[in-house]
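Q: predicted model and sequence follow; I will ask about them next.
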Amino acid sequence: MKVSIFDVAKKSGLSVVTVSRVLNGVQSVRENNRKKVLDTIKELDYRPNAAARSLARGKTGIIGLIMTTLQDSFFDAVVKELNDVLALHGYFLAVSVSTSISSDGDHYLIQEDRVDGLILLSPVEEDSYILELKRRNIPYVLIDNQKPENDAFSVTIDNFKGGYEATNHLLDLGHTSIAHLCGSEMFRSTRERRNGFLQALQEKALTPFEMVHGDFEIEFGYETCRKWIHDGNLPTAVFAGDDNIALGVINALMEAQIPVPEQVSIVGYDDQYIASQLRPYLTTVRQPADQIGLAAADMLLKRIDGSMKRASSIKIDPKLIVRESTVESKRF
């Protein structure tokens, strides 16, 4: 039998009115009651009737999400959290994979009668999107945007802190010959992670073994490391711009029978699914996808219901996850 709003009210011990207010994002509901309702909804697997609620509110009941790729397990985790949170509020998530917007500002999700709001996940041409969204008066939130001047409604990660802590971890292990393989320069995260890396070295009066610019791809890490091996000149440690780059470095080293981490320690970034599946398990910097998705959904829902009047931005701290790919330096 299908679970109803009355079942949720009975199970939670609260009124139907309170349950309804939680589902509609009313901010005046007490936090402990809100948590009771959301926990009960999950327990009973209650699915609000989005169509009926949308008609009542004069809304579409759809939130749009534009992202640049599906080949990223970190993005997958963010999207899953967004979908779960928005579903609890009776919204469907419509996903589009797109790297740009047309010259006339047209995109099938950016229409007033198609979505109630829109989320841009790591956008590349964010200025064009924002201009069009403002013109059409569509509430939006950015996740991992590229320009600080667009932080008005955004959820970002403190990538400087992530790069700094990753490098300090290697320094604490006694490494002084540390390379950094950067991702694409178009991404703000690339620049911030590199700045954190350089700051940590500067505090120890050290310079990088080498900084190499490329893409967030396995091939980039592999080819760069192959060159080091060919030249007979390896760093004792590598801070890779993401887990894919780190995996490429590990592949090249293992192919040449150079042990990881005994001869070269490696730190990645993102804590993608593969980081904890392949040996050696990868030391990396985790971006908390659940916190990011929840914060972005909450911000957008507040923009939609009008309770967020002023611009707001949220910066979330990453977390260093120490596994098997880093050890103390043996080179003195």
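A: Thanks, I have it.
Q: okay, CA-based contacts and neighbour counts for the rest of this
A: Noted.
Q: hey, where'd the strands end up in the stretch 1-150 of the chain?
A: Shown for the stretch 1-150 of the chain, the strands assigned by DSSP state E, counting those that start in this stretch span residues 62-67, 92-97, 117-121, 140-143.
Q: deepest-packed of those, please.
A: strand 140-143 (a mean of 26; mean count of other C-alpha atoms under 10 Å).
Q: residues in contact with it: which ones?
A: Residues external to strand 140-143 that are found in contact with it (C-alpha atoms under 8 Å, 6 or more residues apart in numbering): 117-123, 133, 151, 153-156, 292, 296, 299-300, 303.
Q: what about those residues, which are in helices?
A: Per DSSP state H, helices hold the following members of the contacts of strand 140-143: 133, 292, 296, 299, 300, 303.
Q: between those, which is nearest residue 97?
A: Distances from the ones in helices among the contacts of strand 140-143 to residue 97 were compared by C-alpha to C-alpha; the smallest belongs to residue 133, at 17.3 Å.
Q: what about the closest one, neighbour count?
A: Neighbour count of residue 133, defined by other C-alpha atoms under 10 Å: 19.
Q: ok, structure two:
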Amino acid sequence: MARIMALGEIMLRLSPKGHRRFVQAGEFDVVYGGGEANVAVGLSNFGMDAGFVSKIPQHEIGQAAVNELRKNGVDTSRIIRGGARLGIYFLETGAAQRPSKVVYDRANSAFALAEPQEFDWDAVFDGCEWFHFSGITPALGKNAAQICKDACAAAKKKDITVSCDLNYRKNLWTLEEAGEMMKSLMPYVDVLIANQEQVKSLFGMEAASAEIKEPNVDYSGCQSLCVQLRKTWPQLDKIVLSLRGSVSGDDNYFGAAYDDGTGFVHSRNHLIHMVDRVGSGDAFSAGIIYAIMNGYPAQEAIEFAVASGVLKHSIEGDGSMESVEEVKALAGGDGSGKVQR
């Protein structure tokens, strides 16, 4: 079975072509994706043995989502088939000073209504070394929250490394609901992936804010949060905090900090011109998981993770389609974008 297993919901994404607004759309581009599914796709494209567990309808739209995962080499053998509908989200891609916009239509999806007893975690985690989930999954309802808790408990019993991307989505639940639930899941987590504002908002921790508006930024606030997180949850092995600075709807700065338990480092900061921002955080998560599992030193690990997230901004769709060699090239400083012949 897969060495890495991710739990979550995969959805149908519908987007107006180009930079059209929803009210201008006469047709939509079709993509399949979702936070944890995107991580599994990214890891599989890095050559890792990654699987995805969820509940997906048996009908043709559900099969199309499964086919998309299989096309990218993701193990789908532990996906439960059933339920009436696949979740949908609509994406309007921003430009210049207009931000991107997401509208969800995912209530009562097959995964949101799945029953906890449908999942055989002993079978799911057979041969598994790493389990990944995000804060999106428990936000989908009581059943999904219980499924997530059951998965975390089963993973810890098998001594499987657990990573969590806080991934707060204000359209799914309130800060208070998210904070309460994620605090209950944190004792299971070995590798925390988040951003500074999520940690401060969900866990009530104080630190000076850092926003990237130029190549150099003060990462002391991130370092302070790492200290507070370790004090609250001493079992944390590694903490990864991303930083993003928005210049416009087309251009962002992106960087990250990393506390691997032996010291604190941060990446260089990249100025990005975006093609598609969705899934960049998931590519970042895939990058840090890959780097940790392959024994990268701290500085190399965070540079690789950030480069993975940066490159995803250049790729249309939810999933990350970059190779290890491409990420290493950017992490090593080759961001020229020159044609390769």
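A: Structure's in. What do you need? Because the structure is a prediction, the values reported are computed rather than measured.
Q: what's the TM-score for these two chains?
A: The TM-score (TM-score structural alignment, normalised by the length of structure 1) is 0.30; 155 aligned residues with a C-alpha RMSD of 5.8 Å.
Q: quick revisit: redo the strands of the stretch 1-150 of structure 1 as a markdown table? Include distance to residue 221 of structure 1.
A: Formatted as a markdown table, the strands of the stretch 1-150 of structure 1 follow (distance: least, C-alpha to C-alpha, whole Å):
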| stretch | distance to residue 221 of structure 1 |
| --- | --- |
| strand 62-67 | 24 |
| strand 92-97 | 26 |
| strand 117-121 | 25 |
| strand 140-143 | 26 |
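Q: now the two most distant members of the ones in helices among the contacts of strand 140-143 of structure 1.
A: 133 and 292 (21.5 Å).
Q: ok, back up a step: most neighbours of all the ones in helices among the contacts of strand 140-143 of structure 1, which one?
A: Neighbour counts for these were taken using other C-alpha under 10 Å; the highest belongs to residue 296, which has 28 neighbours.
Q: that one contacts residue 120, correct?
A: No - look at residue 296 of structure 1 against residue 120 with C-alpha atoms under 8 Å: they stay out of range, at 10.0 Å.
Q: before we move on, back to that, out of the strands of the stretch 1-150 of structure 1, flag the one nearest residue 203 of structure 1.
A: strand 140-143 (30.8 Å).
Q: number of residues surrounding residue 178 of structure 1?
A: 25.
Q: make that residue 54 of structure 1, sorry
A: Around residue 54 of structure 1 there are 16 residues (other C-alpha under 10 Å).
Q: quick one: list the elements packing against whichever helix or strand residue 38 of structure 2 is part of.
A: Under the assignment given by DSSP states H and E, the secondary-structure element containing residue 38 of structure 2 is helix 35-45. Contacts defined by 3 or more C-alpha pairs under 8 Å, 6 or more residues apart in numbering; DSSP states H and E place helix 35-45 of structure 2 against strand 4-7, strand 50-53, strand 130-134, helix 280-293.
Q: tell me which of the ones in helices among the contacts of strand 140-143 of structure 1 is nearest to residue 163 of structure 1?
A: Checking those against residue 163 of structure 1 with C-alpha to C-alpha, the nearest one is residue 292 at 18.4 Å.
Q: now the closest one: how far from residue 82 of structure 1?
A: Separation of residue 292 of structure 1 from residue 82 of structure 1 (C-alpha to C-alpha, to the nearest Å): 9 Å.
Q: ok, now residue 11 of structure 1?
A: 25 Å.
Q: can you map out the helices along the stretch 201-341 of structure 2?
A: Along the stretch 201-341 of structure 2, the stretches classed as helices by DSSP state H, counting those that start in this stretch are 220-232, 280-293, 298-312, 324-331.
Q: which of the ones you listed sits closest to residue 134 of structure 2?
A: Using C-alpha to C-alpha, the nearest of the helices of the stretch 201-341 of structure 2 to residue 134 of structure 2 is helix 280-293, at 9.7 Å.
Q: now for that closest one, which elements pack on it?
A: Contacts of helix 280-293 of structure 2 with other secondary structure elements, assessed using 3+ C-alpha pairs under 8 Å, 6+ apart, are made with helix 35-45, helix 298-312.
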